[in-house]
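K.L.:
Here is my input, please return the structure:
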Amino acid sequence: MGIFSKTQNNTDISLNPSTEFLNVSLVINLQKIRDAFGESTDIVIKEFILGKEGRGGLQAGFIYTEGLADADDILSSLMMGLRTADLDLDVASSHQPNRILKDFALAVGDVKEISDFNSLYTAVLSGDTVILLDGQACGIVASKRGWKDRGVTEPSAQTVIRGPREGFSETLRINTALIRRRIKDPNLWLETNPIGHITRTDVSIMYIRGIVNEQVLNEVRNRLDRIDIDGILESGYIEELIQDETFTPFPTIFNTERPDAVAAGLLEGRVAILVDGTPFVLMVPALFSQFFQASEDYYQRWDFATLLRILRFFSFFIALLAPSLFIAITTFHQELLPTPLLIGLAAQREGVPFPAFIEAVMMEITFEILREAGVRMPRAIGQSVSIVGTLVIGQAAVEAGLVSPAMVIIVSITAISNFVFPAFNMGISIRMLRFGLMGLAASFGLFGITVGLVAMVLHLCSLRSFGIPYLTPFAPFIVNDQKDSILRLPRWMLLSRPRLISKTNKIRGKQSKPEKSRVP
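P.N.:
As a prediction, this is how the structure comes out:
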């Protein structure tokens, strides 16, 4: 269960209902740790003596997880700190050896004290190193995590021609650092807490104080607090548990693997949700128009970015309506077609034994199978097999008389238009809705398509993303926000943040209009 709420206590949540505190005896503590981990070979427990030889010493224990912690660095830092400050005798004779170690001997960034076993287990399994001293009922957690990670690479799902090539990785601290590199402001706040009774996955929320909508921020905290689950393995778990509407094909939470996209969202007043172990960061609230906007829109000229956005919305209607319109017109409304085109289509369909709807469904399902196979197959052959398979199967189906050439063209244009959207999950939504509209077109013609579109628009108007209307700024219609929806006006005109997202700090900053150069 999360503990993001400011009204709740920030104590660690136990893996077990009862909390067992550390004992003053080091031997008892180490034995309980060995029993709790079942003598696991990757849990390393070392014992050593703090103090000079011949002058007495203090027995200490060193616990870490091999492969997750850079324990050698901490151990060398501890010993070097003791030798440099000549504190080894003081540690052995002091009444507060933990304080001396924490304040003087450990030259690492994050050092804190713990007093119970559950906090110790969480720290060890998170990659931290725990130091226990004999005679002390508390331990020291030294944060020096040292696991191997993928590093910062180019995003694979959201590529750009012009713009940064950095993408998030699976390590939470690398991801937060990538965002802080772009927003160097102390008002960029980060709250981190574990979620999941067993996995104890670190989940962080990041926002800019003074810009964020406080109502949205509190709603994010409350929804994360209500999560009661044993494990979180990816941000998709969080997305499904906190989304506004479950039974909708449209995504109400935006996900991205680009740090610049998250930084831009934070500057607009959104809240970012980062989950350790995944390169995909969630952003809320998410609007319908946001899924048609790419990071590259803000790096290109405004006129070219506007053209690309119009192209994406046009591709949206093609991917959604092209097969259903073809079915409705060829089945019920042949009078809408020019006579030469109608004769050509009739000649193509002369030997086809199936109605247009069955043709479209067969081709759509075939293409979905090829697309999924191309994703799951090894990268070296997946793309080539999917392309060759599409060409071969389409040509063979036409020659066998199973489908008409016009239907192959319609399905191909539909599939290509589906890849135009920057957000992959919006493309999935359109693929699902397309089959429903095809059924309505086959049953009622253009009237059925109209009813389906009206129902879809009504459903979109009913959606909310953390209290913000999903179709903002189209419904409700906000004139001032139209400058960055379908259109992308010049940079010097983007003076205000979205009205419903950021209600406290609405002005981005005074930007001067570029002057025309005067050449004498």
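
K.L.:
C-alpha only now, for contacts and for neighbours.
P.N.:
Fine.

K.L.:
Just the strands from the stretch 101-250 of the chain, written as ranges.
P.N.:
Using DSSP state E, counting those that start in this stretch, the strands of the stretch 101-250 of the chain run over 110-114, 129-133, 139-143, 188-195, 201-208.

K.L.:
And stretch 300-309, what's buried?
P.N.:
Burial within stretch 300-309, assessed by neighbour count using 16 or more other CA atoms under 10 Å, is assigned to 302, 305, 306, 308, 309.

K.L.:
same thing with stretch 416-429?
P.N.:
Buried residues in stretch 416-429 (16+ other CA under 10 Å): 417, 418, 419, 420, 421, 422, 423, 424, 425, 426, 427, 428.

K.L.:
what's the answer for stretch 191-206, then?
P.N.:
192-197, 199-206.

K.L.:
can you give me the offset of it from its chain's centre?
P.N.:
14 Å (CA atoms, centre = their mean, to the nearest Å).

K.L.:
now do stretch 369-383
P.N.:
24 Å.

K.L.:
Next, the distance between the ends of that stretch.
P.N.:
One end of stretch 369-383 to the other measures 13 Å (CA to CA, to the nearest Å).

K.L.:
May I see the buried residues of that stretch?
P.N.:
370, 371, 374, 382, 383.

K.L.:
which residues of this protein fall in strands?
P.N.:
Under the criterion DSSP state E, the chain carries strands at the ranges 43-50, 58-65, 110-114, 129-133, 139-143, 188-195, 201-208, 254-256, 271-275, 281-284, 464-465, 468-469.

K.L.:
Hey, what's the angle from the second one to strand 43-50? Just curious.
P.N.:
Inter-element angle recorded for strand 58-65 and strand 43-50: 160 degrees (by axes from the mean of the first three to the mean of the last three CA atoms, to 10 degrees).

K.L.:
I'd like the structure of this one too, to check against the first:
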Amino acid sequence: MSLFRTIKKNAKQKVIESSKKDDSLTKDPLTGIFSEDLQKINKTFEKSSDVVIREFSIGSEEKVKAAIIYTDGLADTTSIQTFILDSLMVEAKQMDNTKENLHSRKILQWVKASLLTVGSVAEISDFDSLFTNILSGNTVIFIDGMKVAIGASTGRWEERAISEPASETVVRGPRESFSENIRKNTALIRRKIKDSNLLCEQKEIGRITKTCVAVMYINGIVNEKVVEEVHTRLDRIDIDGILESGNIEELIQDETFTPFPTIYNTERPDVIAAGLLEGRVAILIDGTPFVLIVPSLFIQNFQVPEDYYQRADISTFLRMLRIVCFLISLLGPSFYIAATTYHQEMLPTPLLVSLAAQREGVPFPAFVEALIMEITFEILREAGIRMPRAVGQTVSIVGALVLGQAAVEAGIVSASMVIVVSITAISNFVFPAYNMAISIRMLRFGMMMLAASFGLYGITIGLLALLLHLNSLRSFGIPYMAPFSPFIKDDIKDTIFRFPLKFLGTRPRLISQKNSKRNHTPATSKPEPRE
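P.N.:
Prediction:
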């Protein structure tokens, strides 16, 4: 054992030393010697044909060597030609070409202040920042004798236009969704919240991908402890690459081994804006249209933005419908198995006789029958998603109808089981949150096994275990089942029921613990009648 531990320790030490060595190579400062710095850049990108290095001279009499480096396809070549090359190669001839000015820091300040007409510029002092700027679409400007380079914002690449959300459609409400460009996404949020207290803090995550991640919140409303916890968990991430918000979600969630999502994700700007106004924190990741929002509560998965765009009575009815569909999706097959296997006395006699007649030729018990149908439907659903869009939906619907009818005629399953599984599957589509729908689909099989083993007693045990698990969950320190557990009377107004907006005067208490008042309209105010 001691030999194994020694080998493991030495291997770990080698990995750490190798990592430090790699970091030291890229974090070397610029030397200021034009030929040496440019040679290192050429060596780094010698097999990258899309990285362009253009050398030229500044000045007319005492000429100074200079170069620009950018990535073709990520940088806007028109902006580079108009706002950088023309300025440096043509307008620079008008400067005071004395040797003192050209070979001192004055030329760097003069280029930044007077020549470059791009949106933003920044000084770069090490190779790590230099490579990041080049591969992010910026243009890096080198000047001989300067230990600092200039990074000019010239990034521009093809991107998807703002379109209607694909996974969160509404009948009434905004029809815009986030795109893969993080800067466009932050602009969509600022378009809805025009307040200087809306802060956007940005960082890079991923040793290789260097993915841009932004944390947005409203100062004065948000709980500072939640913001601090978000930054702590993000800074703790040390991984090669972040390609989608799901990577961040998995790395910062409170509980790993739980089927329930403790971080909410959406592609709708209005949902993020509403969450920020409640005191939540949004996490935006470059390269994905899905934005994370924390803390997330259980009841949040049954709410849609459209609930706040129509009358309170309609919204309340639809929310209650979603709760009923949640119970059907979770317990529908389980109750059928328990009733037909252990508790026949609970069924009316005509219904019991009808079910017995249908199951007369079925060779399998109710649990196996339900398991066959559920697995078949899951296969059809997954096939419909993965197949080409033109035929996927048709194949899944036709496949379900044909297979269901053929299974009944062949005597493999009963007609009543087909009805139960179909209603269960349709109820699962009612959930607004796709992550929650997947969780219920997995838990359904566990409840079916408990019902087949112990009947209604098994279902009761499963529900109690599920309730205990839900009450043990936290989302960035906030109880997952709030405001039911702990019970908060004022926050119940916007859970299963949705009170009229004039009665929703306060923010969720556990999420925003200061500046809790958000609606200043008197609850008893009525419009004055016309004379």
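
K.L.:
Go through the buried residues of stretch 369-383 of structure 1 and say which is closest to residue 473 of structure 1.
P.N.:
If you rank these by distance to residue 473 of structure 1 using CA to CA, residue 371 comes first, at 34.0 Å.

K.L.:
Let me know whether the closest one touches residue 386 as I believe.
P.N.:
Yes: with contact defined as CA atoms under 8 Å, residue 371 of structure 1 counts as touching residue 386 (6.5 Å).

K.L.:
how much space between the counterpart of residue 81 of structure 2 in structure 1 and residue 474 of structure 1?
P.N.:
Mapped onto structure 1 by TM-score structural alignment, residue 81 of structure 2 lines up with residue 75. Separation of residue 75 of structure 1 from residue 474 of structure 1 (CA to CA) stands at 60 Å.

K.L.:
likewise residue 103 of structure 1?
P.N.:
Taken as CA to CA, the span from residue 103 of structure 1 to residue 474 of structure 1 is 57 Å.

K.L.:
circling back to that earlier point, which among the strands of structure 1 is found nearest to residue 157 of structure 1?
P.N.:
Across these, closest to residue 157 of structure 1 is strand 254-256 (CA to CA), at 8.7 Å.

K.L.:
what's the mean deviation for the closest one versus structure 2?
P.N.:
Superposed on structure 2, strand 254-256 of structure 1 shows a mean distance of 0.3 Å to its aligned residues (mean CA distance after the TM-score superposition for structure 1).

K.L.:
How many residues are close by whatever residue of structure 1 lines up with residue 72 of structure 2?
P.N.:
Using TM-score structural alignment to pair residues, one finds that residue 72 of structure 2 aligns to residue 66 in structure 1. As a burial measure, residue 66 of structure 1 scores 17 neighbours (other CA atoms under 10 Å).

K.L.:
rewinding a little: out of the strands of structure 1, which comes closest to residue 401 of structure 1?
P.N.:
strand 254-256 (43.3 Å).

K.L.:
counterpart of that closest one in structure 2, which residues?
P.N.:
Under TM-score structural alignment, the match for strand 254-256 of structure 1 is residues 264-266.

K.L.:
Now the matching stretch: buried residues?
P.N.:
264, 265, 266.

K.L.:
Name all residues that make contact with the first one.
P.N.:
Each residue near residue 264 of structure 2 by CA atoms under 8 Å, 6 or more residues apart in numbering is listed here: 292, 293, 294, 295, 296, 301.

K.L.:
Export the strands of the stretch 101-250 of structure 1 as JSON lines, with columns for distance to residue 169 of structure 1.
P.N.:
Formatted as JSON lines, those follow (distance: least, CA to CA, whole Å):
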{"stretch": "strand 110-114", "distance to residue 169 of structure 1": "22"}
{"stretch": "strand 129-133", "distance to residue 169 of structure 1": "23"}
{"stretch": "strand 139-143", "distance to residue 169 of structure 1": "20"}
{"stretch": "strand 188-195", "distance to residue 169 of structure 1": "17"}
{"stretch": "strand 201-208", "distance to residue 169 of structure 1": "14"}
